[in-house]
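*Asks:* fold the following and give me the result.
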Amino acid sequence: MSARSSIATHFTAIGADGAMRTADRDVAVEHPVAIEFNGLGYAVMMATPVDMVDFAYGFAASERLIGGRGDILDVAAHEVDGGTILRVQLVEARAELVVERVRHRVSESSCGLCGIENLEQALRPLPRVTAKAPSHEAVFAALASLPGHQPLSQATGAVHGAALCSADGAIRLVREDVGRHNAFDKLNGAMLRAGLGWDGGFALLTARCSYELVEKAVLAGAPALVTISAPTSLALERARAAGLCLIGLARPDSYLLAE
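*Replies:* Okay, here's the model as predicted:
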């Protein structure tokens, strides 16, 4: 399969009265993406195979494998039977981080995250960010305009969006994916490649607020994270520890600002 975001599919639509009709609609593509760094297999993600270069940069940054865009020398996406192989070449100074991480994962594979050392590794300290709460006008403006910047979501109804919003709520950049984490990695990667900053703006995600998304926001330097669903307890803890402004249950008429 060539890289594409959706495929046309036939369905049978059944109404409340039992009436049936043929329905054709687009379905979001979801398939395995194997990520390699300097020839070492690192992870396999279920993702929508578009904006793969952005994904590579954002994923590497959220995994703390790179400190800036200059640490990546090359990215190549190869379509193969059953999925995509994403090959990333890091500068030599960063290659050892990959080796250490892969070695650590192999050593813990028999029992998963067990023991205090692994728990500490899972919840590594986050850098501090300078929180800046967006105005309520900006939040509602971004929420209102986001659907118009999500063509794949409009076509399929099955993907998440991650948006870079300006201080006044204007949508500057959006990336989409079947996975909420992937969408945010793609956005962060696109920003990193283009040299874009938050400039007093905020991130808006069409997802529940898990701790992983908080960590991605902090590592990307976002001053505020807005999500359309509620945060988890760990997301709140991690946001408070890092100084991130966190807004959840953002709906057209209200939202919750975390204390």
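
*Asks:* going forward, measure contacts between C-alpha atoms and count neighbours the same way
*Replies:* OK.

*Asks:* quick one: residues contacting the most centrally placed residue in the chain.
*Replies:* The centroid of the chain falls nearest to F184 when counting by Cα atoms, centre = their mean (2.3 Å). By Cα atoms under 8 Å, 6 or more residues apart in numbering, the contact list for F184 reads 58, 161-162, 175, 205, 213, 216.

*Asks:* if we use 6 Å, what do you get?
*Replies:* Residues counted as contacts of F184 (Cα atoms under 6 Å, 6 or more residues apart in numbering) are A162.

*Asks:* let's see this one next, to set against the first:
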Amino acid sequence: MTEHSDHAVTVLRPDGTRDAATRAVPVEAPVSIEFNGIGYAVMMATPSDLEDFVTGFALAERLVDSHAQIEAIDVHAHPAGWIVRVTLPADRMEAVIERVRTRVSESSCGLCGLDNLEQVARPLPHLPTRPAIEQRAIFAALGALSQHQPLNAATGAVHAAAYCEADGRVALVREDVGRHNALDKLIGALARAGRNPADGFLLTTSRCSYEIVEKAVLAGASTLVTISAPTSLAVERAVAAGLALVVLARPDAALMMEAHS
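*Replies:* Modelled structure (predicted):
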């Protein structure tokens, strides 16, 4: 699957001169996700690691409780994008149908309607207590992350989500034009490999919205590190679930979020 394409560009300079050049642009394509033949969602995504993507997506949507409940994933190229057909056991379809009904009232601006407000308030599981990740491990991962972002190195336009070992070694990375997609891909890859996110920590290049926190908690991660800032709801959800949340992570400092004072 092609992750980026080269485009001819004209470089404009302050002195009025121009130069011809080429620029790598990340691919963004519609990915249609179906569960047992039912159209569930069309996501705009970078069409790579799609098996990982739909696995993490299904877990984040609470359509399955584990990767083992996904019976098959079939990826098909289409002239307009990609179609991913997922086969689930019959007993998981009630959750799919109910969520499809709820998603009808969603819009691109966020969440609309009473059903969606109730969805936001759904309780998250409380994570078991784990040993704290050492500060030096967080900064070691931050320093190494760029070496594991080939698509961003080529385009400068995509997000990354990484799983890092407890000592800070970057073990697994997924990239995508969408920050949520990158994390779904990573969570799916970890699930398919049978790896426990709580053994290390998650690191993302995006801002920390409540959806990013929920995905991390539902995946079983114990610590989430984000390069950008959090929202108030993200902090509240993280504290309530027992997720260690480190934000605004920079080479020289990072913030460990605590309960509201």
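
*Asks:* TM-score for the pair, please.
*Replies:* Here the TM-score for the pair of chains, by TM-score structural alignment, normalised by the length of structure 1, is 0.94; 254 aligned residues with a Cα RMSD of 1.5 Å.

*Asks:* so where is the helix or strand hosting the residue nearest to the centre of structure 1 in structure 2?
*Replies:* According to DSSP states H and E, F184 of structure 1 maps onto helix 180-194. The alignment of helix 180-194 of structure 1 onto structure 2 (TM-score structural alignment) covers residues 179-193.

*Asks:* quick one: the matching stretch to structure 1 mean distance?
*Replies:* On superposition with structure 1, the mean distance recorded for stretch 179-193 of structure 2 (mean Cα distance after the TM-score superposition for structure 1) is 0.3 Å.

*Asks:* buried residues, that stretch. List them.
*Replies:* Of the residues in stretch 179-193 of structure 2, those buried under the neighbour-count criterion (16 or more other Cα atoms under 10 Å) are 179-192.

*Asks:* same question for stretch 243-250 of structure 2.
*Replies:* The neighbour-count check on stretch 243-250 of structure 2 (16+ other Cα under 10 Å) flags 243-249 as buried.

*Asks:* about what we covered before: looking at the buried residues of stretch 179-193 of structure 2, spot the one nearest S222 of structure 2.
*Replies:* S222 of structure 2 lies nearest to I187 out of these, by Cα to Cα, at 13.2 Å.

*Asks:* does that closest one touch G56 like I think?
*Replies:* Yes: judged on Cα atoms under 6 Å, I187 of structure 2 makes contact with G56 at a distance of 5.0 Å.

*Asks:* who touches both of those two?
*Replies:* Common neighbours of I187 of structure 2 and G56, using Cα under 6 Å, 6+ apart, do not exist here.

*Asks:* helices of structure 1, start to end?
*Replies:* In structure 1, the segments counted as helices under DSSP state H are 52-62, 92-108, 116-122, 136-145, 151-156, 180-194, 211-219, 233-242.

*Asks:* can you lay out those helices as JSON lines showing distance to L73 of structure 1?
*Replies:* Shown next, in JSON lines, are the helices of structure 1 (distance: least, Cα to Cα, whole Å):
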{"stretch": "helix 52-62", "distance to L73 of structure 1": "11"}
{"stretch": "helix 92-108", "distance to L73 of structure 1": "10"}
{"stretch": "helix 116-122", "distance to L73 of structure 1": "27"}
{"stretch": "helix 136-145", "distance to L73 of structure 1": "35"}
{"stretch": "helix 151-156", "distance to L73 of structure 1": "30"}
{"stretch": "helix 180-194", "distance to L73 of structure 1": "12"}
{"stretch": "helix 211-219", "distance to L73 of structure 1": "21"}
{"stretch": "helix 233-242", "distance to L73 of structure 1": "30"}
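
*Asks:* for A23 of structure 1, find the nearest of those helices.
*Replies:* Comparison of the helices of structure 1 against A23 of structure 1 by Cα to Cα identifies helix 151-156 as nearest, at 12.9 Å.

*Asks:* return the set of buried residues in stretch 2-13 of structure 2.
*Replies:* 3-4.

*Asks:* in structure 1, what residues pair with that stretch?
*Replies:* Stretch 2-13 of structure 2 corresponds to residues 4-15 in structure 1, going by TM-score structural alignment.

*Asks:* contact partners of the matching stretch?
*Replies:* Contacts with stretch 4-15 of structure 1, where a contact means Cα under 6 Å, 6+ apart, come from 20-29, 48.

*Asks:* selection in PyMOL covering whichever of the residues you listed are buried, please.
*Replies:* Selecting only the buried entries of the contacts of stretch 4-15 of structure 1 in PyMOL, with 16+ other Cα under 10 Å as the criterion:
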select buried, resi 26+27+28+29+48
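
*Asks:* ok, so of the contacts of stretch 4-15 of structure 1, who is nearest Q121 of structure 1?
*Replies:* Using Cα to Cα, T48 comes nearest to Q121 of structure 1 of these, at 28.4 Å.
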